[in-house]
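**Student:** I'd like to go over a predicted model; first the sequence, then the structure.
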Amino acid sequence: MEHRLSKRVHGKLGLLVYKRGMPVATGQIRDASKRGLFIATDYTDVQLNQTVELEFRFPDKQEKQFRRLKAHVVRKSDNGLGVDFEGVENDGFTISSLMQWLKKHHMPMAYFPVRRKAY
């Protein structure tokens, strides 16, 4: 049985993953909480506890500004990355806005589509 400290919100929103200030991968948020996210991606060149930046924007809003959050990688799987916001400085308003947007939108957004490796 899984134990979570905060409620998860399911949704889909494309994003870019940055390492050391450089974009390194695309992904899609699949679920989120006030404490972290699960990102569907095929990117694997990241270590546990490594800090990454995540860039996204809300496609239906009038503002076209991109938002960034910092997070620590806490889980890696074949399907993506689990990241945690604890221990890094973030704007709480951005996290709250992301949670509210995901609650309202359940359709996939294709701004940064996840690429799968061909086998």
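**Tutor:** Arrived safely.

**Student:** C-alpha only now, for contacts and for neighbours.
**Tutor:** Will do.

**Student:** can you show me the helices along the chain?
**Tutor:** Along the chain, counting by DSSP state H, helices occupy 92-104.

**Student:** show me where it has strands.
**Tutor:** 9-19, 22-32, 36-40, 51-56, 67-77, 80-84 (DSSP state E).

**Student:** second one coming, line it up with the first:
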Amino acid sequence: MEISKLKPAPSPKPRPIIGMIPEMTKDMLGMFMGLTKNHGGIVQFKLLNKTYMLVTKPEYVKHILQSNHHNYIRGKSVETGRVLLGNGLPLSDGEFWLQQRRIMQPAFH
């Protein structure tokens, strides 16, 4: 997703170039959990000089992925995410996304 020029989300202290790489290579899940614990349900962070948003608050996730998904498009930087995390539901688009969402939907009802 491309980030607009709105008020920035909470974020950790920025580190030029390397961003969150040391934490990510040591314990990626722990890094994401720490960001959420320290900064809340929406966090902005840098990785390889690109800005990313981590959204964990359930109502925000629902807004982005379900009720208002047409207003959120994935940018070119999502390819980095696919390399790290695979082409799962949060990173896929189009027909592939719809197929995955239909498979997962019963688990959320």
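**Tutor:** Great, that's in hand. In this text the structure is predicted, and so the values were computed from the model without any measurement.

**Student:** put one on top of the other, what's the TM-score?
**Tutor:** Superposed pair, TM-score by TM-score structural alignment, normalised by the length of the second structure: 0.28. Supporting alignment: 53 aligned residues with a CA RMSD of 4.0 Å.

**Student:** single out the most deeply packed of the strands of the first structure.
**Tutor:** Per-stretch averages of neighbours, counted by mean count of other CA atoms under 10 Å, single out strand 36-40 among these, with a mean of 24.

**Student:** that one vs strand 9-19, what angle?
**Tutor:** 80 degrees (axes from the mean of the first three to the mean of the last three CA atoms, to 10 degrees).

**Student:** please name every helix or strand in contact with strand 36-40 of the first structure.
**Tutor:** Applying 3 or more CA pairs under 8 Å, 6 or more residues apart in numbering; DSSP states H and E, one finds that strand 36-40 of the first structure contacts strand 22-32, strand 80-84.

**Student:** which one is residue 14 of the first structure nearest to, not counting chain neighbours?
**Tutor:** residue 28 (4.2 Å; CA to CA, 6 or more residues apart in numbering).

**Student:** residue 35 of the second structure: how many residues sit nearby?
**Tutor:** Neighbours of residue 35 of the second structure under the rule other CA atoms under 10 Å: 20.

**Student:** hmm, it is touching residue 43, no?
**Tutor:** Yes - the pair residue 35 of the second structure and residue 43 qualifies as a contact (CA atoms under 8 Å) at a distance of 6.8 Å.
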